[in-house]
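# need coordinates for the below:
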Amino acid sequence: MTDTLEYDATGLLCPLPVLRANRKLRELPVGGLLTVRATDPAAEQDFPAYCKQTGHELVSTSREGEVLVFVIRKR
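Next up, the predicted model:
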């Protein structure tokens, strides 16, 4: 079974969603999944850039109304 965490970053502005997600990823073992919910429009570019820079895998990006949902696998 894969370890999973969720983080609600709704209402936070750049760079806080990525910084706080980074902190949460440290709690996971390699292969663990983090689901982040964010409302900051900049998150749409920030999370793919963060994953590319750190080597984590951006598994999926979706939208639930005004909320952006990112699923990241720790590498």
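# can we go C-alpha only for contacts and neighbour counts from here?
Will do.
# distance from the chain centre to stretch 37-49, please.
8 Å (Cα atoms, centre = their mean, to the nearest Å).
# if you could redo that for stretch 63-75, that was the one I meant.
Centroid separation between stretch 63-75 and its chain, computed with Cα atoms, centre = their mean, is 6 Å.
# here's the other one to compare against:
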Amino acid sequence: MTYDEDIDALGLLCPLPVLKARKKLGTMQAGAVLAVIADDPAAEIDVPHFCAENGHEFLGQETAEGLGHGRAATRYFIRRK
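This next block holds a predicted model:
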């Protein structure tokens, strides 16, 4: 999936990946896509919940091979409202 901006939240525990996403989305144009790369398993629940609560569109997720610090990393895609 293509995206406009990304943030590296590897090694951060929730809620930090979501807080970084909120800050970055605040600087982006409506309709732009943000990729959040995280390896905290809780992000799988927290990122979609954050989107639903704040009106952003959760576009999905994909495995981010070779990026996690010994853990599986995932790239989450968010379209700014």
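# please state their TM-score.
Comparison of the two superposed chains (TM-score structural alignment, normalised by the length of structure 1) gives a TM-score of 0.91, and 73 aligned residues with a Cα RMSD of 1.2 Å.
# quickly find the element holding the residue nearest the centre of structure 2.
The C-alpha lying nearest the average C-alpha coordinate of structure 2 belongs to Val36 (Cα atoms, centre = their mean; 2.8 Å). Assigned by DSSP states H and E, Val36 of structure 2 belongs to strand 33-38.
# next one: that strand to chain centre, how far?
For strand 33-38 of structure 2, the distance to the chain centre is 4 Å (Cα atoms, centre = their mean).
# what's the mean distance for it versus structure 1?
Here the mean offset of strand 33-38 of structure 2 against structure 1 after fitting is 0.4 Å, by mean Cα distance after the TM-score superposition for structure 1.
# thank you kindly, that will do.
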